[in-house]
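sequence and predicted structure are below.
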Amino acid sequence: MSVSLTMPIRKVAVLGAGVMGAQIAAHLSNAGIDTVLFDLPAATGNPNAISLKALDNLKKLKPAPLMSASRIDGIVPANYGSDLALLADCDLVIEAIAERLDWKADLYAKIAPHLAEHAILASNTSGLSIEALAANVPAALQSRFCGIHFFNPPRYMYLVELIATKGCQADTLDALETFLTLRLGKGVVRAKDSPNFIANRIGVFSMLATIEHAKNFGIRFDVVDDLTGPRLGRPKSATFRTADVVGLDTFAHVVKTMTDTLQADPWHALFKSPEWLEQLIAAGALGQKTRQGIFKKVGKDVLMLDPSTGEYIAGGQKASDEVKALLKNTDFAAKVASLRASNLPEAQFLWACLRDVWHYIAVQLEHIADNARDVDFAIRWGFGWEQGPFEMWQAAGWQTIAAAINEDIAAGKTLSSTPLPAWVMARDGVHTPAGSLNAVTQELVGRSTLPVYERQLYPPKVLGEAEPDFGETIYENDSVRMWMPPSNLTTAGVPVLSFKTKAHCVGANVLAGIQESIKIAEQYHPGLVIWHSTAPFSVGADLMSMGPAFMSGDFAALERMVFEFQKTSQAIKYAKVPVVGAAQGYAFGGGCEFLMHCARVVAHVETYIGLVEVGVGLLPAGGGCKEFALRASRLARNGNILEVLKDYYLAMAMAKVGTSAEEGQQIGYLKESDVIVMNANELLYVAQAQVTAMAATGYRPPVRPKAFAVAGRSGAATIRAQLVNMLEGGFISKYDFHIGVQIAEIVCGGDVDAGTLVDEDWILKLERERFMGLLQKGKTQERIMHMIEFNKPLRN
């Protein structure tokens, strides 16, 4: 398949160095885009002081907006007074100043003479009308002006909404969508020019409806969050905690936009901040950023606002057992039906929340989006719902829900008496294999045909779309499947290996499956890609599968499994054809070791990678220690192996995790030759291209080293001395010290002189021996059982 992409956007200016503007600039730099960050000239001193302060603040923010510290150097600070000439080289200018139309209009007039003739100007407004802004844009720019709405924080939030104006050229939007998708790794939806666009319009409506129904049904805030979080397929922050995380002042600002601009909306009476919320804001209790909002933590206790008194009370109450039981039903239609039929206040509360969102999206679809798919993606990507609201309605039984909504409208139970649109009763849903409904034309709208989406072989789907074709099976066992993508997706002829285990953990059948798949690839195919359609790449060894042997004391069986793990890593590394790992999400422990042995890795930029075995009282024994020992030997200058090895060692001993693929590369889990992509949906396409390219150039596997030098017992002693300091300083426990010594002795080659030549098998044998020694220790067993039971490490 040939994909031709024209990408003229190479340099970007961001106007406004506030929280949002600075973070947009940070993400542009994350993507390797030359970026200029503008703000007003400072009254005194350095004229770029405002932008420089914003850049300094980027280094302190959590979660980190920069994927590595060095990315700050990709942003040039500037000001409107002396630096406007810098705009001439920019292909895209993103305005992100305060939400004042007059201020924005003045700025557009000031910058217009300095923009290149091809440059796109886009406003990151979240509340102002794009058409109203366009009316204040100089005539020569109007065909290249549009709205672009990033979600906060821009590095982590997948959604970007694009909003056209009547005068905006189609190719401007296409170029921008291609840039956002490919270079910034975003999911783009095109919104109509209506207040708060799609995601905030629906998401904030849902939160306001939830707040209203919580009051009407007498449901506590903590119980509301227990009901409207993961139990309903939504983030852990649920409703009230989400408001705290976003910032109560920010939430109130979005609500006020709806109050001021949606006066004709039939639900307008709902669009107001509750009195208790206004009181919190007036008191400076703005949520997470001020450490006090709807919730606040006092010691280990989480307190919750009681809106009736304005005082904080003990929080942490959960939903009733009866309603929790109803929510466990995996049949969504039956679950919703049981909620509606129940007389329990919590059940009626949930039904009311669902019903009013469905009622609202049906009425507003024609005003906010070109199709229902964009609404569902906007809510999934912008608010973290597992399914969008139209998908949930369709899953609950379209006509059944429509009839129930009509019944509640007639009974006066809904938040608005507005009737459902006629098209609702004439359909069985809005998503079909042919496309998703446009409420204005009543046509089904298919997916975008922009060439950039040809790179997404398995893009996100909505319920009701055609099921993806995962090709023909080449080989399969209980834990893995080797398959060939259909020819309509790719002509590369590169097979894919996918794990079928929970969190793609690694047990005996995964190890056997990898080895067999490599043998097949070596005989019949140009290479092999290890890829899963969902994150994570792998959380490492399947501790549960080790349970029977562990409990019975069959350590010989466990040692055989460790040997097979090492054998599998070596099979990946020395395969006669390239094995490429395509990683997203977590790549921990054995998953990280597999990637370390791949001919190449294609990693999504938000891959979190590390050798974290210390957390369960163990050490890397799938070849991780061996690879670091070998790399240190090869990279050492003047025989100083320890100088290179110490950083690798600390990464393992401290279970250091790269919090981006770029950090993983800097630590050494990923190689410099590995490829980082911004959009996770492009992983398979790029990984197959890597295999094809390596095969086309006559791939040669690495030569097994007959011997390489190690740091020896003196190197291990030096590391041990550092560990003593860490132990005495309280940074590690005594057992961490013990594990750290074992790792040091492995990577230094054991009880040998510095500079002794060893082979890979020597280090692998040390890995196995020390791993098995730890496995038989009581403290390691405690850590393993704690991880299995609580899914978090125990430091004993």
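Right, received. Where do you want to start?

from here on, just use CA atoms for contacts and neighbour counts.
Fine.

OK, contacts around Ala112?
For Ala112, the set of contacting residues under the criterion of CA atoms under 8 Å, 6 or more residues apart in numbering consists of Pro138, Leu141.

take this one as well and set it beside the first:
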Amino acid sequence: MSRLIIRKVAVLGAGVMGAQIAAHCANAGVPVILFDLPAKEGDPNGISKKAVDALRKLEPAPLATRDRAQFIDVANYGSDLDKLRECDLIIEAIAEKMEWKLDLYAKVAPFVRADAIFASNTSGLSIEALSDGMPEAARAQFCGIHFFNPPRYMALVELIATRSTDPAMLDGLETWLTTRLGKSIVRAKDTPNFVANRVGVFSILAVMHHTARLGLGFDEVDALTGPLIGRPKSATYRTADVVGLDTLAHVVGTMQATLPDDPWFQYFKNPEWLAGLIAQGALGQKTKGGIYRKDGKTITVLDLASQGYRPSGGEVAPEVLAILKNRNPADKFAQLRASAHPQARFLWAIFRDVFHYCAFHLGNIADNARDVDLAMRWGFGWALGPFETWQAAGWQAIAEAIRADVAAGEAMSPAPLPDWVFDGRQAVHQAEGSWSAASSSLKPRSTLAVYGRQLYPEQVLGETAPDAGQTLWENEGVRLWNLPAKDARIGILSFKSKMHAIGDEVLDGVHEAIARAERDLDGLVIWHEAPFAVGANLKQVAEACQAGRFDNLDKMVARFQQASMLLKHSLVPTVAAVQGLALGGGCEFAMQATHRVLALESYVGLVEAGVGLIPAGGGCKEFVLQAASMASRAAGGDVFPFMQNAFQTVAMANVSKSALQAVELGFARASDDIVFNARELLHVALHRARALAEAGYQPPPVQRAVPVAGRNGIATCEMMLINMKEGGFISAWDYRVSRSIAIALCGGEVETNAKVSEQWILDVERAQFMDLLKTEKTQQRIVHMLETGKPLRN
């Protein structure tokens, strides 16, 4: 099959979803045209322009960097439809009204190239019915493409074919979405609300039903249905506010209008209180109030008994909390079902009814149970999907409990569980595949070539684990291993510490791994699941401070610096495969590797100032080298202007909000690789290490004559700090810490433009770090961070 080439995308509809889909295409460097209606007054493209301007202000940010907006052109349906001929992929994302969509299709169809893909980003309308609105010749290139909100951050995209959709086109689109946009794809059937929304909205309706039945508060339910049961912090009712109560009501309305024969149909309606809030314009987060609202600094929640708002403070009962902390799923569910406590009865009921619903509808809504579970993970943020949860708790025991509740009239529907549930099985996910009720068989994973790039795909419970590789050496802190089937001579170094913090064992491991790589391998990749590394092991540091072991700490910092220098000057290329947090020492390791391969969602920064310290693992040194390199190409060769931004970045403990921003801030280079699908990170890093080795890699020499800003640079930084302190923007201790950062970044108390060695800069870093570490205020900051996870501004 020839590769699908998408050079330009059009998005029809500049609403919240359309604009953010356009933004994510722009993040990927794909030029996109954002269309909407002609404005009634002024610039005809005013609606689209306003939407692009709004992208720069939204949080969480749809744009990976603000300048990505340059890849979005604006247009309108009145005068610009001819621009559609330039586009290889057209995504329609207007309001969920069938007649509006069909009217738009008729208008744009004459301008769509025969080879272009046309896709509707509907959340639940019939794709077959929408396809009927396209010219017959264009229907092979038509499909559903359902992004989840917000498109940049939500992994799931549901692809929905019609009877006419070209299978090869859909395979190509899945491949492009997976690698170029970093999405996780589920092929959904053309049924109302598809897979994730069908199950997810039913789950919300079940929660609403049992909330009312048991008389629980909305905040109490959110305390129960969040992380304690493997769901997002926003739980149920906060999620409804975030999504928008009108949006939720619309999706429920779709189920009510299109699923009259569903055995749970009587529950497909919006509660009176929800309709009341919508009528008042209280739609949730976007209107500053819905189920929850903020009164001053107090979060309040709707109280149905009083028809007003009260302070939010729902809590989980101790006896129910004790059940939820049971690590044995079978025991946990048995205890929930047996308990008389309303909260326990509620939890058993919502799980039971979702299990029941998913089993009954599996054959209708999804190809297999794996697709349901992954859709709920990727689209709703569940830690485990419904079938995984059921399987973990004991398939037959749960099945019998559901059957008993159905017989007793306690379940939401009297519909019987399907026969396959009781066929003697113990699982729906097995080594051979996941159960398909439609075909009565186990379905293996997709064989599309793009998934060969995911060496460690996200697994569902019961699947066969991928190749764990061959261990070459390990200690308490790290594992050095390889994948002989891929490239036996590229080593992979994985940290084993909690949050991949860098302590003595990890430092020992890095030293040993590099020595072994230089002796026996062609390259070394640092990779493990996110986070990349959260920095130094603060607990070890705090304990050593308390015991007064500052000589040991000085040696530890020196060893950290040596490890960083080994990464940079190793005889074989070192590649840092970064995903998630790369903070403090983790950032310094990444900065000094030969090359970086970063997942788009990489949050990189030198954050030591937050605990009253400065970067001392070579991070300051790397910024000094960057400044010197840039100054050498500028008129006059003055270093300070190129160091000034680095000073602000380090002193403010700025963390990049994407890998693209990490490049802007100097934590990564423009030549580094940015991968949109984090599951492809290791694949790309291994190939990059191999390419560097094949190119005859030679390490950079240790610099001996680096021009630095010196005393004049320090003085200039001090003037900025004095103004900030006097303006009340920083504390006296912030001033002290920031001055130490300035000293390190300016190369110490030396003459301006003096030339020093890399080791000199490292020695300055370490000396400033140790001076701060011995102070009471910095030690207070470290302890506070360990106890609260938040910085102390003392």
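Right, received. Where do you want to start? Source: prediction; values computed, not measured.

quick check: Val375 of structure 1 touching Arg201?
No. Applying CA atoms under 8 Å as the test, Val375 of structure 1 and Arg201 come out as separate, 10.1 Å apart.

more crowded one of these two?
The residue with more neighbours, out of Val375 of structure 1 and Arg201, is Val375; 26 against 21, by other CA atoms under 10 Å.

what kind of secondary structure is the more buried one in?
The local conformation at Val375 of structure 1, judged by DSSP: H, G, I helix; E, B strand; the rest coil, is helix.

what's the match for it in structure 2?
Aligned counterpart of Val375 of structure 1 in structure 2: Val372 (TM-score structural alignment).

quick one, helices of the stretch 301-450 of structure 1?
Listed in chain order, the helices found in the stretch 301-450 of structure 1 under DSSP state H, counting those that start in this stretch are 321-327, 332-341, 345-368, 372-383, 389-410, 422-425.

most packed of these?
For the helices of the stretch 301-450 of structure 1, ranked by mean neighbour count under the definition mean count of other CA atoms under 10 Å, the leader is helix 372-383 at a mean of 25.

which residues sit against it?
Contact with helix 372-383 of structure 1 is made by 151, 157-159, 161, 187, 189-191, 198-199, 202-203, 235, 365, 369, 385-391, 430-431, 436-438, 462, as judged by CA under 8 Å, 6+ apart.

now with 7 Å, please.
Taking contacts as CA atoms under 7 Å, 6 or more residues apart in numbering, the residues outside helix 372-383 of structure 1 that touch it are 151, 157-159, 189, 198-199, 203, 365, 369, 385-391, 430, 436-438, 462.

same check, this time on stretch 47-58 of structure 2
Residues from elsewhere that reach stretch 47-58 of structure 2 (CA under 7 Å, 6+ apart): Ala14, Ala19, Leu34, Phe35, Asp36, Ala39, Pro62, Leu63, Arg66, Val74, Ala75.

which of those are buried?
Neighbour-count burial within those applies to Ala14, Ala19, Leu34, Phe35, Asp36, Pro62, Leu63, Val74, Ala75; the criterion is 16 or more other CA atoms under 10 Å.

okay, the residues you listed in TSV with distance to Ile278 of structure 2 and secondary structure next?
As requested, those are exported to TSV (distance: CA to CA, whole Å; DSSP: H, G, I helix; E, B strand; the rest coil):
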residue	distance to Ile278 of structure 2	secondary structure
Ala14	23	coil
Ala19	24	helix
Leu34	29	strand
Phe35	29	strand
Asp36	26	strand
Pro62	26	coil
Leu63	30	coil
Val74	32	strand
Ala75	32	strand
